[in-house]
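Participant: Quick one: sequence plus predicted model below, questions after.
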Amino acid sequence: MKLNQELVTTLKSQKEIRCFNYDRKKIKTATLAAPIWLHFGAGNIFRGFIATLQNQLLEDGKSDKGIIVVETYDTEIIDLAYKPYDDLNVSVTLKRDGSVNKEIIGSVIESVKSDKEGWQRLIHFFEEDSLQMVTFTITEKGYSVSSYETDFEREPEASESLMGQLTYLCYCRYKKGGKPIAVVSLDNCSQNGKKLQESVCKFAEEWIKRGKMDEAFKTYLQDPKRVSFPWSMIDKITPQPNKKVQEMLIKAGFEEMPIIKTSKNTWVAPFVNAEEIQYLVIEDSFPNGRPCLEDAGVIFTTREEVERTEKMKVCTCLNPLHTALAIFGCLLDYKTIDEAVGNPLLLQLIEKIGYEEGLPVVTSPAMVNPYHFIKEVIEIRLPNPFILDSPWRIIADTSLKMPIRFGETLKAYKRQGENKIEQLTYIPLVIAGWCRYLLGINDAGEAYEVGPDPRGAILQKALEGLYLGKNENISLKLAPILSDESLFGVNLYEVGLGTKVEHYFAELTADTNVIQKVLDKYLMQ
């Protein structure tokens, strides 16, 4: 059986694969006549999480509109994972107890690419009074302005960057009558709504300065009753498509379940495999209304509570633990995160980072208990053997993650004074481990390719000349890195940690097969 609209009727009588009961043709007609939700970013987190929320509302009869999804970066995703399957996908939830839920998701009504025809469709959708919100899962790099300053000299409609294109689309809405809209980042980055707002406003200011847009457009963007940029916190592990899940679906009777790598190195499939636990907390600021997503488990609250929840997760209770496992997981050549957590030393390491060094300075939100959150992460989520997430996926762009995942905690200790920051052991050990990882040699002495990172080449060059067993110039090589506040939020030498990291690095590079010995030495203190 091939995944398409015709299959839906057949599957409604089956128990193994859950399928929606709503009239998708009717939903599509209503959506295209008066769209309420556009989403940019057609990847796994959207299909495996965001789309499932609206699917639940449609199934429960609490909405009669679907989502229009847009892909601007890797448009092959639309050609390979959407169009051949009538924009349907199979959501596969993998639970730690071994049970699996398979569900066909039909909430995506149309998929759009950023070609000429697609952009005309987007302008049309943005000009519709009914449009309530535009959401994004485009990764933190997608909000960059500095890389696209040449766009300022172009005509807005010819912008090559997504942020420039978004600004132009908002301008089209403004020119059409200026109806309200919420522009919502759902990306896993700190203060995501602020980043999105700053990028859009920067483009608007530059184009207004050059006489390419009306001065009043800036006022429109800065009025939260007309254009809001809610902050959010999102959390759900959705790794790349897994071959074991593919085999499971083929065994269940599905045909044509290919796992394909696009020319931009994105892995896509007609299915998404993901963990069972998920969180989405959003600032409740929607000037043109919104779907009742709280009925699907989304938490709507104040900006302050979103920020507390986001900081709790990103700076203390999940992301730092993930990064620590990724760093040492790569060095010890683990293929999956659950294998890494199975190492008692790495399990102890993340426990100590979370409970002992993170919790004392955590910003505690009202709706989520940080201790229970860490416990759930360590005991249920990360050890899940069915997720098969890779350290190599998580290690990407670590230079962008360090100042948030560890830097915020370091700054919190610095504010406390009393030399408490100097007493830290495990966060400095992870920083030393990351520098060790950048050498491109695992614990067994085998070379590997360092994962993608915007500063990776520069950092690797700074460490040239350091080898396992040859580390006489450690201080000279590490000093420019460890003193860089843009990497760690603080100058590690000024807060009393630089020399400690150098010492750990020296031990981690003393020879092959020493990493577990070093971890054991400090974890057993």
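Facilitator: Nice, I can see it. Residues are numbered from 1 along each chain as shown.
Participant: going forward, measure contacts and count neighbours with C-alpha atoms only.
Facilitator: OK.
Participant: which strands and helices sit next to the host helix or strand of A457?
Facilitator: Counting by DSSP states H and E, the element that carries A457 is helix 456-462. Applying 3 or more Cα pairs under 8 Å, 6 or more residues apart in numbering; DSSP states H and E, one finds that helix 456-462 contacts helix 474-482.
Participant: Show me what counts as buried in the helix it packs on.
Facilitator: 474-475, 477-479, 481-482 (16 or more other Cα atoms under 10 Å).
Participant: Also stretch 393-409?
Facilitator: 394-409.
Participant: ditto for stretch 300-311
Facilitator: 300-303, 305-311.
Participant: Same check on stretch 54-72?
Facilitator: Applying 16+ other Cα under 10 Å to stretch 54-72 flags 54-59, 63-72 as buried.
Participant: okay, pairing it with this:
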Amino acid sequence: MTTRLSLSALPSLSGVAVPGYARDGLSAGIVHFGVGNFHRAHQAVYLDDLFALGEAHDWALVGAGVREADEAMRQKLGAQDWLTTVVEQEADASTARVTGSMIDYLPPGDSAAIIACLADPAIRIVSLTITEGGYYIDPASQRFDPSHPDIAHDAAHPDAPKTVFGLILAGLQRRRELGIVPFTVMSCDNIPGNGHVTENAVAGLAALLDPDLAAWVKASVAFPNGMVDRITPATSDREKSLLAEQFGVDDAWPVFCESFRQWVLEDNFPAGRPALEKVGVQFVSDVAPYEHMKIRILNGGHATIAYPAGLLDIHFVHEAMEHPLIAAFLRKVETEEIIPVVPPVPDTDLNGYLALCERRFANPKIGDTIRRLCLDGSNRQPKFIIPSALDRENANGGLTGLALVSALWCRYCFGTSDSGAVIEPNDPNWDRLTVQARKARDNPAAWIEMTDIYGALSQSKAFRSAFTRALQSLWTQGTKATLEAYLADRL
């Protein structure tokens, strides 16, 4: 028998931790855009921990969104009083908790209501998890793209914006007009310099409206950089069934994740912040070293195992780590090409960090899928793989492994695995990528000539040569034989 999740049902739950504070004692202090699984397994959990200490009860979360899919999440969470069941899974144990740090969710599309909430003096932080592809970044330059149609719309209709950045800017403008201190804008996405990227988007949109407004944003609004980490797969019927069977909870959208979590933040919150250092958040003056480590080693590692596993019809990430060729491929690329160009990180052994990542990837309980790791390569490769390859090029170092990672992505985007199984579209730019991948089968240069993705790397003779060898091997020998050749230094 299962119990439907709600506030009234909390006392009847058994074997599940529940909020140790009164929900009616919370008040809003943060508006969060992008109430997805990662946010509910990360920021919402840290706040739940802090509230349980009896602190920061005026820093509760209010959700917000701009996509049609956000309404489905809002309806499901609203029906269970904005509660979420978070299940932490390791190989030898699973634990469940209900978090209560979110107290409302603004209707997506109701820009007037969202802007009014953003203008409330009680809101002192606006945070975001909108994915790597949500920042309107030109892939090659990694700079804000003011010509994007969504941004052009918000510039033309500032009172009825469609984007997160249009809403944030409208909220900031309202506060400026009312003489209210600006809120801090805090990105929680896996983007190098995510605070700077977010500032460029908000100020870039402001510049299309009024140069003086853009200057005010840059001078008056804080955009701290941050590094976030917790492996959190998508929720499917599998997770809902596991929660019901193991813990007796009926949650419309539970979150499953690993027990490991990390959050490193620059301490730049002029309007105030909750004392998150009391629950494990690390505040530093410069987050860049931690960010480089995580994005290059962990996210780059995910990209490294994703495409060979996808081509070999492997479903789960832990199954990929059980494949000896893929596990060895990951370690060789990381130790020989990625880690050597990662700057030192305070009090951190990079090889030890890699070993930690390998253990996390191999966790059999997580249920993270290869398809999720393969998603949105056109936005992820320029952030997770191509920068390492450029650094190797600039250092005159070998980049055969990184070129192979790129070739595996190209082969994946052809749309069939080595067995001939169809790979369903898995990128916002899938149609374009498929066309280029088909051209590249006979002319490998066609792939890396996508300069909006590869930038200066497109001109690298060493990368072109290594990519060409790798892709030709993938087509003539297959994924397994190509990995074997690379591991034997024969590629």
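Facilitator: It's in. Keep in mind that what you see is a predicted model, and the values were worked out from it rather than measured.
Participant: mind checking how far the residue positioned nearest the centre of the first structure is from S486 of the first structure?
Facilitator: Closest to where the C-alpha atoms of the first structure average out (Cα atoms, centre = their mean) is N188, at 3.9 Å. According to Cα to Cα, to the nearest Å, N188 of the first structure stands 19 Å off from S486 of the first structure.
Participant: D338 of the first structure too?
Facilitator: 31 Å.
Participant: Show me what stretch 461-468 of the first structure is in contact with.
Facilitator: Defining contact as Cα atoms under 8 Å, 6 or more residues apart in numbering, one finds that stretch 461-468 of the first structure is touched by 438-439, 445, 473-474, 477-478, 509-512.
Participant: just the buried members of these?
Facilitator: 438-439, 474, 477-478, 509-511.
Participant: re earlier: can you tell me which of the buried residues of stretch 54-72 of the first structure is closest to V145 of the first structure?
Facilitator: V145 of the first structure lies nearest to T72 out of the buried residues of stretch 54-72 of the first structure, by Cα to Cα, at 15.9 Å.
Participant: any idea what that closest one aligns with in the second structure?
Facilitator: Structural correspondence for T72 of the first structure with respect to the second structure (TM-score structural alignment): V66.
Participant: And P383 of the first structure, by the same measure?
Facilitator: Checking TM-score structural alignment: P383 of the first structure goes with A362.
Participant: H318 is in contact with its match, correct?
Facilitator: Yes. With contact defined as Cα atoms under 8 Å, A362 of the second structure reaches H318; the gap is 4.3 Å.
Participant: Can I get the buried residues of helix 474-482 of the first structure in CSV including distance to W231 of the first structure?
Facilitator: Formatted as CSV, those follow (distance: Cα to Cα, whole Å):
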residue, distance to W231 of the first structure
I474, 41
S475, 41
K477, 39
L478, 36
A479, 36
I481, 31
L482, 31
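Participant: re the thing from before, kindly provide the distance from the residue nearest to the residue nearest to the centre of the first structure when sequence neighbours are not counted to Y413 of the first structure.
Facilitator: Spatially, and ignoring its direct neighbours in sequence, N188 of the first structure is nearest to I234 (6.0 Å; Cα to Cα, 6 or more residues apart in numbering). Applying Cα to Cα, the value for I234 of the first structure to Y413 of the first structure is 26 Å.
Participant: between those two, which one's more packed in?
Facilitator: I234 (25 against 22; other Cα atoms under 10 Å).
Participant: can you tell me how far the more buried one sits from L466 of the first structure?
Facilitator: Counting by Cα to Cα, the gap from I234 of the first structure to L466 of the first structure is 39 Å.
Participant: Next: K25 of the first structure.
Facilitator: 62 Å.
Participant: follow-up on the earlier one: let me know the closest of the contacts of stretch 461-468 of the first structure to N319 of the first structure.
Facilitator: Closest to N319 of the first structure, out of all of the contacts of stretch 461-468 of the first structure and judged by Cα to Cα, is L438, at 19.5 Å.
Participant: I337 of the first structure maps to what in the second structure?
Facilitator: I337 of the first structure maps onto V317 in the second structure, by TM-score structural alignment.
Participant: on that earlier part again, would you verify that the residue nearest to N188 of the first structure is located in a strand?
Facilitator: Yes. Counting by DSSP: H, G, I helix; E, B strand; the rest coil, one finds I234 of the first structure located in a strand.
Participant: Show me what it lines up with in the second structure.
Facilitator: Checking TM-score structural alignment: I234 of the first structure goes with V228.
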